[in-house]
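In: pasting a predicted model and its sequence here:
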Amino acid sequence: MHPATIVLLSFLLTILVGALLLKLPISSTSEPLSWLDSLFTATSAVCVTGLIVVDTGEAFTFFGQCVILFLIQVGGLGVMTISVALFRWFGRTLSIHQHVVMQNLFTHTPRKDIYHLLRSILFFTLGFEAVGAVLLTLHWSGEFPFFKALWFGIFHSVSAFCNAGFALFPDSLMRYDLNLLLNLTVCGLIVAGGIGFPVLYEFQSLIFARSKKRVRLSLQTKTVLLTTAFMILAGAGMYAYLERFTLPTNEPLSHWILIPFFQSITCRTAGFNTVDFTKLHEATVGMMIFLMFIGASPGSCGGGVKTTTFALLTAFTINRIQRSRRVNMFKKSIPTETVTRSVSLVLLSIGIIAVVVFMLLLGDPSNTIEADGAHATFLEYLFETVSAFGTVGLSLGITPNLPNWDKGWIILTMIVGRVGVLTFSYIVVGSGTTNGVEFSEENLMIG
């Protein structure tokens, strides 16, 4: 079985088990969820998306919330990571396919020490989540009884690090929009979970290296860090400019910066929000769609086409304008195959989003140009689709009211976004390469 198929099947199996558990009466505070809503919630949790059709804090019991938290953790780490950990725990060795899957998921260069990499992944995950849980528990201990504050701290810490965006409040984190401790803690967890395990692993190697001179940051790490910093700062600056009339001008400067900073980080992958997105300017919504499309970094808990793809295509465009034959980044030449894959990834992603938006529009036959405000607009459908594809979880409020047809397409989009477009395409059309037939060349006008 191809490694890509193993990844997809592992996610699908986890989703089905999660849907069955969420369907149980013990999971709901009132009437059990419908099968479709249970499947939607389980998919959103495993794919660490955060789109919801019911209020997580109100509709689910403690057992149901534990199920969601477990699905988020499994989805964030990756089902194969958990499987390999269990194999190691019971003394079994990895098969060749499992080794290849782990290699493709978390490394950009061949490695033999997969088990050491796995230990590092688990260490970073549990370490960041534990620190986040302590800080968030301290925050909520003054508002709730200790055990409730502890549960809220654990749940939101895992949800933030895994870039899931599930919250136990009906308004996400809007009530804490100017709380410095909570905002910085959540933002730190989101960034740590979104820059990718390969980067964290490389930092670990750098910190514990005997000779600092021998360890240099790889092209992957440099690109991820620079692009992530640029996206955060550019996104925050654009948000502050576009929403300059709605920001709290009577608050200290640090608080005035906090809201744009938080939205810039969360809208690329996490799905928490501290403002009402339905009241944002359409230009702001458009900017957020672009950020959601880019998403997190490779080997992370987030989705999207990834920061490295954005950086590579930017470098490719600049190099083509300069008439350079090769794509160069940080004094390194990028293989042509990698450039081709990045272009294919973006084009396939745009195509998938376009098809899904079209299908969502078909789901409501009465949604015409002259329809009243009761119908979702094209921008709302586009926002929802890109949010699902990028496993972000932000919404303009239309998710709970989507018809079953539309929910089905959103479920499929979340799965494709989490597994990966190229991985999914390998499953559909196969990953074997063929030389094909080579014909004589003829030029074609473009542009």
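Out: Done, it's in.
In: rest of the way, CA atoms for contacts and neighbours
Out: OK.
In: list the contacts for the residue most central in space within the chain?
Out: Central residue of the chain (C-alpha atoms, centre = their mean): Gly302, 2.4 Å from the mean position. By C-alpha atoms under 8 Å, 6 or more residues apart in numbering, Gly302 lies in contact with 48, 76, 162-163, 193-194, 269-270, 295-296, 390-392, 418.
In: try this one side by side with the last:
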Amino acid sequence: MKRIIKPFKWVKINPAQTLSLGFLCLIGLGTLLLMLPFATKDRHHLSFIDALFEATSAVCVTGLVVVDTETTFTLFGQIVLMVLIQVGGLGFMTFGIIIAIVLGKNIGLKGRLMIQESLNQLYIEGMVRLVKFVVGFTFIIEGIGAVILAIRWSHDFGFPKSLFYGLFHSISAFNNAGFDLMGEFRSITGYVGDPTIILTLSSLFIIGGIGYFVILDIFKKKSWKKLSLHTKLVLLMTLILNLLGTVLIFTLEYNNPGTLGGLSSLKDKVLGAYFHGVVPRTAGFNTLNLPELTLSSQFVTILLMFIGGGSGGTAGGIKVTTFFILILAVWTVLKRKEDVNIMNRRIPKDLIFRAFSITVYSTAVVFLILFILTITENAPLNVLLFEVVSAFGTVGMSLGLTPELSTPGKVIISLLMFIGRVGPLTLAFALAKENKKLPFKYVEEKIMIG
């Protein structure tokens, strides 16, 4: 009797692979929906590449667009984008777990591991409780933001339109997406001196960008001394980077007639500098004319976009804790100390290695994509670098290159947005073959470095 060979069998996939495939499926669904004729106002469907780019930007909460959102998409298309932003920001696993909870299903170990990977948490315990908190907190904060924005915009657009505008921009801001409905790629430049719009949007994307673990830790501990080291570092680094960004932009752009120099009052200049100082980490809205920024301000913006926000939130970049650990590790080496210590705590060496790995891997990805774009695109190097870091950091700011990208350029930037949202190391883990641990160690030998 011949042996029956099964042509197919289930392949086990790890949480990193599940997360990556989930985002790909969501992007594919969004692409198909945005290609529908009634998704666009002229009833002519988007090309596959443009729809793919828009869907990737929404799911990866980036905000780079090749077509203007307000003038191109119908209400249906705008709702599709809003839903993609919401699901992409929270993570499809979060929604999957909530649906399972509503249906009365038990969440097994595999589900908890995928939540841990999705929300970038250190420990597996309390994952279901964290998901419930994340969803509830998100909807409450987005609702408050939507009401404030709707009331403010009711004076400009009338009640029905202002309500949708408030909801769309609140979801876009909290999830650090940067999509807007202002038309003609203007973002919110017309509201540079409006404290209600500026402070509401900035509060939304700062809260969304610091990470859900930090928010939950604050709610539970309610005391600075009791907060975890992670929460303290995220809050301190966020405050420092926001203040530093604001001061630098205010100083560098104060006399620039194309940006702050063209504003009449000191209040408008302060609000303009503040918003641009905090928005690169990583919301994507802009109140200043980005192509008019000085080279120094562009450099500051690129650095802030690369650093990003807090881990486990809606922000991108290498994350503020990664950046801080790098600085701390370098300082420790310079002081010739053995351990990396901060606030009477010692940082484990595996976290230091991981921080260096994330930074080196991210830098390599950025420069590789930059090199490719120098071949496919006809633009100055600073414009290309700005675009690449914006896509990698899922920021969504551009010096005007995005609508002018070639077809290969759109595909490359789409891929980079996906890498930035999933995380470079997560994607590497998903693609790499798992190696078995060796039962021995090789002989150690030193080499000269530096």
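Out: Arrived safely, thanks for sending. Remember, predicted model here, so these are calculated numbers, not experimental data.
In: aligned counterpart of the residue nearest to the centre of structure 1 in structure 2, please.
Out: Aligned counterpart of Gly302 of structure 1 in structure 2: Ala315 (TM-score structural alignment).
In: and for Ala234 of structure 1?
Out: In structure 2, Ala234 of structure 1 lands on Leu244 (TM-score structural alignment).
In: please report how far that match lies from Gly277 of structure 2.
Out: Counting by C-alpha to C-alpha, to the nearest Å, the gap from Leu244 of structure 2 to Gly277 of structure 2 is 8 Å.
In: residue in structure 1 paired with Leu33 of structure 2?
Out: So Leu33 of structure 2 corresponds to Leu21, using TM-score structural alignment.
In: with structure 2 overlaid, how far apart is the strand or helix carrying that match on average?
Out: Per DSSP states H and E, Leu21 of structure 1 falls inside helix 3-23. Following superposition, helix 3-23 of structure 1 is found to deviate from structure 2 by 0.5 Å on average (mean C-alpha distance after the TM-score superposition for structure 1).
In: so which residues make contact with that helix?
Out: Residues outside helix 3-23 of structure 1 that contact it (C-alpha under 8 Å, 6+ apart) are 27-28, 32-35, 38-43, 46, 64, 67-68, 71, 75, 79-80, 97-98, 100-101, 419, 423-424, 426-427.
In: before we move on, back to that, state whether the match of Ala234 of structure 1 is indeed within a helix.
Out: Yes: counting by DSSP: H, G, I helix; E, B strand; the rest coil, one finds Leu244 of structure 2 located in a helix.
In: need the contact list for it.
Out: Counting by C-alpha under 8 Å, 6+ apart, Leu244 of structure 2 has contacts Gly277.
In: off-centre distance for stretch 48-59 of structure 1?
Out: 16 Å (C-alpha atoms, centre = their mean, to the nearest Å).
In: Phe76 of structure 2 against Ala39, yeah?
Out: Yes: using C-alpha atoms under 8 Å, Phe76 of structure 2 is in contact with Ala39, at 5.6 Å.
In: so which of the two has more stuff around it?
Out: The neighbour count for Phe76 of structure 2 versus Ala39, taken as other C-alpha atoms under 10 Å, is higher for Ala39 (22 against 16).
In: tell me who's in contact with that one.
Out: Ala39 of structure 2 is in contact with 33, 45, 73-78, counting by C-alpha under 8 Å, 6+ apart.
In: mind doing that once more with 10 Å?
Out: Residues in contact with Ala39 of structure 2, defined by C-alpha atoms under 10 Å, 6 or more residues apart in numbering, are 33, 45-46, 72-80.
In: nearest residue to it other than its sequence neighbours?
Out: In this structure, Ala39 of structure 2 finds its nearest non-sequential neighbour in Gly77, 4.3 Å apart by C-alpha to C-alpha, 6 or more residues apart in numbering.
In: and for the alignment partner in structure 1 of the one you found, the neighbour number?
Out: Counting by TM-score structural alignment, Gly77 of structure 2 lines up with Gly64 in structure 1. Gly64 of structure 1 has 23 neighbours, counted by other C-alpha under 10 Å.
In: what do you get for Gln103 of structure 1?
Out: Residue neighbour count, defined by other C-alpha under 10 Å, stands at 17 for Gln103 of structure 1.
In: and the equivalent of it over in structure 2, what does it touch?
Out: Under the alignment (TM-score structural alignment), Gln103 of structure 1 maps onto Gln116 of structure 2. Gln116 of structure 2 makes contact with 15, 93, 110, 122-128, 130-131, 312 under the criterion C-alpha under 10 Å, 6+ apart.
In: average offset between the host helix or strand of Leu167 of structure 2 and structure 1?
Out: Following DSSP H and E, one finds Leu167 of structure 2 within helix 159-174. Following superposition, helix 159-174 of structure 2 is found to deviate from structure 1 by 0.4 Å on average (mean C-alpha distance after the TM-score superposition for structure 1).
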